[in-house]
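Trainee: this one's sequence-less:
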C-alpha cells in the first residue's frame, strides 16, 4: 500500500510538473483606448477560460500607435519583446522591414486556410507585405461624419439632405454655431494618430502619399493640395483646436453639430448619448470619383521567437480575430470586424448591424477602403511627426496651405533620402 501511495504521489508530482511546464504566460502590448481596453479584457477572460494552459498578461498600454511601434523597436535591440502586439495598420511595415514580426501564413494554412477561419480577403490584405501575411486586422475603422440631428433641425437643416462638399458643410456649420450656448457648428478630428485624417482627405481626392516607386513625394500634387486647403478652410471657419477626448465629450454632450471622426468612437458615443438627442452617421465626403478612404485601426502581430510560444501566441491571435473575439470587439467599439463569419452570422454580428443603422455608413465604405499609408525606411515615424507639425500650423490658422505645402514636402523628402 505504501509503495502504491508513493507511486501515486510521484505520478501526481510528475503530472503537476508537466502541467507547469506546459503553462504559458503571454505578454501582450496594445495602444491605449478605453473602449478597446474593455474589449481586450473580455476577450482575455473568454480565451483563458477556453485555454487554461495559457495566461495573458497585458503590459502597460502605449499612449498611441507610434509609441507602441517605438517600444517594439527598442525592445528588439535588447531582446525584450512582448509575444503579441496590436500595432497600427500604418506602422507594421517598419517592424517587418526590421525582421521583428513573424509571418503567419504557415499558421493560417495549418488551420485550414483563410476562408475556413473567416478572414475577409480585403481585410487580410491590410496585414500583408511582399506576398506574406504578417498581421491579422483586429479592429478597422473608417472616417465618418457624425450629425447631431437636433442641432441641424434648429438651424433649419435636414440630415436627409446633408451637403456633399466641404464648403457647403462648413456653411451649414456656421449656421449651427451658437457661442452663447457653447455650441460648435463643425469640428474635424484632424489630429488622429498617423496623419490619418490628412490621408483621408488626400485619398478622398484621388491622390496618394508617395509615387508608385515610393522614391518621391506625391502628396504635394493637386489632390494633396486640395486636402491641405481643406484644413485651411477649417481654420477660416474658426474651428477650435480641441484634444480628441475633449471634442468627443463635447459631441456626446450635444455641443457639436457636425463632427468628423473615426468610426472607432461609434460604440462609445452610442452608449453614452443614449436618447439624449438624435444622432446619425454619414459617409466621408469624396472629392473625386475614384476617391477612397484609408482603413484605420490595428492588427495583431506575433513577435515571439520560441516556436512553442509562437503556437500559444497564434492560438490567442486566432481567437481575438475569430468570430467570438471580433464580435466582442465590435460590440464594445465602432470598429469594423475583419472576420466574415462574425459579420454574416445573425447570432453574432449579423442582427446587430441590421438593428443599428449608424454602423452602415462605415460598412458602406468597405468597397472604397485603401491602406493607411506606411512610409518606407527608418524615418517613417519621424515623417508622421513632420506632417502633423505642418498640418497643425494650417488647421490652427498660423500658416496657409500655399506656403506650408512646399516646406512640408521638402522636409519629408529629406527624411526619405
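Mentor: That came through, no problem. Given the structure is predicted, the values throughout are model-derived calculations rather than measurements.
Trainee: going forward, measure contacts and count neighbours with C-alpha atoms only.
Mentor: Will do.
Trainee: Determine the longest helix present in this structure.
Mentor: Longest helix of the chain, by residue count under DSSP state H: helix 2-22.
Trainee: any idea how far that one is from the chain center?
Mentor: Computed by Cα atoms, centre = their mean, to the nearest Å, the chain-centroid distance of helix 2-22 equals 48 Å.
Trainee: Check which helix or strand residue 184 maps to.
Mentor: Under the criterion of DSSP states H and E, residue 184 resides in strand 184-188.
Trainee: what packs against the next helix or strand after that strand?
Mentor: Using DSSP H and E, the next helix or strand after strand 184-188 towards the C-terminus is helix 196-204. Counting contacts by 3 or more Cα pairs under 8 Å, 6 or more residues apart in numbering; DSSP states H and E, helix 196-204 packs against helix 222-236, strand 293-294.
Trainee: change it to 10 Å
Mentor: strand 143-148, helix 222-236, strand 256-262, strand 293-294, strand 296-302, strand 369-370, helix 380-395 (3 or more Cα pairs under 10 Å, 6 or more residues apart in numbering; DSSP states H and E).
Trainee: Point out the other helices and strands that the fourth one packs with.
Mentor: So the one you mean is strand 293-294. Using 3+ Cα pairs under 10 Å, 6+ apart, strand 293-294 is in contact with strand 136-141, strand 143-148, helix 196-204, strand 369-370.
Trainee: Now tell me what touches that strand from outside.
Mentor: 89-90, 140-144, 196-197, 199-206, 283-286, 365-373 (Cα atoms under 10 Å, 6 or more residues apart in numbering).
Trainee: 8 Å - rerun?
Mentor: 142-143, 196, 199-201, 203-204, 284, 365, 368-373 (Cα atoms under 8 Å, 6 or more residues apart in numbering).
Trainee: Find the residue closest to the most centrally placed residue in the chain in space, skipping its chain neighbours.
Mentor: For the chain, residue 297 is the residue whose C-alpha lies nearest the centre (Cα atoms, centre = their mean; 1.1 Å). Setting aside the residues directly before and after it, residue 297 is nearest to residue 140 in space (Cα to Cα, 6 or more residues apart in numbering), at 4.6 Å.
Trainee: Next, the contact list for the one you found, please.
Mentor: By Cα under 8 Å, 6+ apart, the contact list for residue 140 reads 264, 295-298, 335-338.
Trainee: mind running it again at 10 Å?
Mentor: Per Cα under 10 Å, 6+ apart, neighbours of residue 140: 88-89, 123, 126, 262-264, 294-299, 330, 334-338, 362, 366.
Trainee: So the residue nearest to the centre of the chain versus residue 335, what's the distance?
Mentor: 8 Å (Cα to Cα, to the nearest Å).
Trainee: Pasting the second one now:
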C-alpha cells in the first residue's frame, strides 16, 4: 500500500482497473501490470499507434512465488459416448496443438511444458513472438491461485481493489486503508 501511495504521489493516475486498461490501450498510460492473457488485445491496440514492450513481473528473489490463475477443463457427463468425446477434446486442448492455438489466440501461459519447446508449435511461435515467451519463463515460480474461503471470494477481491484505488488516488493513507480493508475482509469471511 505504501508503494501504491508513492506511485500516486509521483503521478500515477488513480484509475480503477477497467479505466487503466482502457487508458493503456489508448496509449495514455505508460505502464500496466496485467495477465499475459490480455497480451494479444494490447498488441492489437498498440499496432501502428505506439511501441509495446513486455517484461516479467518484478520479484525480489528467485525464491518468490507468483500466483497462477486461469481456466480449467471439467467433464460433466455420465454418458460413455459423451465422456469419450470430452476426453478426446481435453487431450487435444492440453496437447501441443491445442496449447499452441490457445497461446497464439490469447497469450495465456501454456499448461503443457512439452508444448513450450515444440519446434513445430510454440517453439516456432515464441521464436517469432518473443514477447509471448516471457510469461512462460516464470512457470517455475508459479504456485496455486489463492481463493478466499466461503462464498465471498469475488467481493473480497473487489474490496481489496477498492482500497488499493483509494490509496493510489491519494484518498486514503496506507495505514487507514489497511485497517479498514482488514475489517471489510474479515466481515466477508466465514466465521
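Mentor: The structure has been received and is ready for your questions. Worth saying up front: this structure is predicted, and the values here are computed from it rather than measured.
Trainee: Number of residues surrounding the aligned partner of residue 143 of structure 2 in structure 1?
Mentor: Alignment note (TM-score structural alignment): residue 143 of structure 2 maps to residue 370 of structure 1. Counted by other Cα atoms under 10 Å, the residues lying close to residue 370 of structure 1 total 19.
Trainee: so residue 370 of structure 1 touches residue 141, yeah?
Mentor: No - taking Cα atoms under 10 Å as the definition, residue 370 of structure 1 is not a contact partner of residue 141, at 11.4 Å.
Trainee: shared neighbours of these two, anything?
Mentor: Contact with both residue 370 of structure 1 and residue 141 is made by residues 293-296, according to Cα under 10 Å, 6+ apart.
Trainee: Go through those residues and name the one nearest residue 274 of structure 1.
Mentor: In terms of Cα to Cα, no member of those lies closer to residue 274 of structure 1 than residue 296, at 25.8 Å.
Trainee: Looking for the alignment partner of the residue nearest to residue 297 of structure 1 in structure 2.
Mentor: Per TM-score structural alignment, there is no equivalent position to residue 140 of structure 1 in structure 2.
Trainee: what residue of structure 1 takes the place of residue 11 of structure 2?
Mentor: Residue pairing (TM-score structural alignment): residue 11 of structure 2 is matched to residue 238 of structure 1.
Trainee: my guess is its match is in a helix, correct?
Mentor: No - assessed with DSSP: H, G, I helix; E, B strand; the rest coil, residue 238 of structure 1 is coil; it does not lie in a helix.
Trainee: For residue 56 of structure 2, give its distance to residue 177 of structure 2.
Mentor: Separation of residue 56 of structure 2 from residue 177 of structure 2 (Cα to Cα) stands at 28 Å.
Trainee: Looking at the two, which one has more neighbours?
Mentor: Remark: of residue 56 of structure 2 and residue 177, residue 177 carries more neighbours, 20 against 13, as counted by other Cα under 10 Å.
Trainee: For whatever residue of structure 1 lines up with residue 181 of structure 2, I want the exact helix or strand it lies within.
Mentor: When structure 1 is aligned by TM-score structural alignment, residue 181 of structure 2 is paired with residue 408. Using DSSP H and E, residue 408 of structure 1 sits within helix 401-416.
Trainee: what's the closest residue to residue 284 of structure 1 other than its chain neighbours in contact with, if anything?
Mentor: Distance criterion Cα to Cα, 6+ apart; nearest residue to residue 284 of structure 1, sequence neighbours excluded, is residue 144 at 4.8 Å. Residue 144 of structure 1 makes contact with 259-264, 266, 281-285, 293, 359, 361-362, 365, according to Cα under 10 Å, 6+ apart.
Trainee: How about residue 348 of structure 1?
Mentor: Taking Cα under 10 Å, 6+ apart, we find residue 348 of structure 1 in contact with 323-324, 326-328, 330-331, 341-342.
Trainee: Just give me the closest of the residues you listed to residue 398 of structure 1.
Mentor: Residue 398 of structure 1 has its nearest neighbour among these in residue 330, at 39.0 Å by Cα to Cα.
Trainee: okay, now that closest one: neighbour count?
Mentor: Using other Cα under 10 Å: residue 330 of structure 1 sits among 27 other residues.
Trainee: Mind telling me what it corresponds to in structure 2?
Mentor: Applying TM-score structural alignment, one finds that residue 330 of structure 1 aligns to residue 103 in structure 2.
Trainee: which stretch of helix or strand covers that match?
Mentor: Per DSSP H and E, residue 103 of structure 2 falls inside helix 96-106.
Trainee: picking up where we left off before, now the shared contacts of residue 370 and residue 141 of structure 1: which count as buried?
Mentor: Listed as buried from these are 293-296; burial here means 16 or more other Cα atoms under 10 Å.
Trainee: Distance to residue 19 of structure 1 for those residues - can I get that in CSV?
Mentor: Shown next, in CSV, are these (distance: Cα to Cα, whole Å):
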residue, distance to residue 19 of structure 1
293, 49
294, 46
295, 42
296, 41
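Trainee: how close does residue 128 of structure 1 sit to residue 371 of structure 1?
Mentor: Residue 128 of structure 1 is 11 Å from residue 371 of structure 1, where distance means Cα to Cα.
Trainee: With residue 316 of structure 1 instead?
Mentor: For residue 316 of structure 1 relative to residue 371 of structure 1 (Cα to Cα), the value is 25 Å.
Trainee: out of these two, which sits in the busier spot?
Mentor: Comparing residue 316 of structure 1 with residue 371 by other Cα under 10 Å, the one with more neighbours is residue 316, at 25 against 18.
Trainee: just checking, what residue in structure 2 corresponds to the more buried one?
Mentor: So, by TM-score structural alignment, residue 316 of structure 1 is matched to residue 89.
Trainee: Which helix or which strand is home to residue 376 of structure 1?
Mentor: Short version: residue 376 of structure 1 belongs to no helix or strand, going by DSSP H and E.
Trainee: wait, it sits on residue 412?
Mentor: No - counting by Cα under 10 Å, residue 376 of structure 1 does not reach residue 412; the two are 11.4 Å apart.
Trainee: Under the alignment, what does residue 77 of structure 1 map to in structure 2?
Mentor: In structure 2, nothing lines up with residue 77 of structure 1, judged by TM-score structural alignment.
Trainee: and the helices and strands packed on strand 293-294 of structure 1 as a markdown table, adding distance to residue 309 of structure 1?
Mentor: A markdown table is the format used below for those (distance: least, Cα to Cα, whole Å):
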| stretch | distance to residue 309 of structure 1 |
| --- | --- |
| strand 136-141 | 18 |
| strand 143-148 | 36 |
| helix 196-204 | 34 |
| strand 369-370 | 33 |
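Trainee: do you know which of the ones you listed lies nearest residue 173 of structure 1?
Mentor: Of all those, the one in closest proximity to residue 173 of structure 1, counting by Cα to Cα, is strand 143-148 (10.7 Å).
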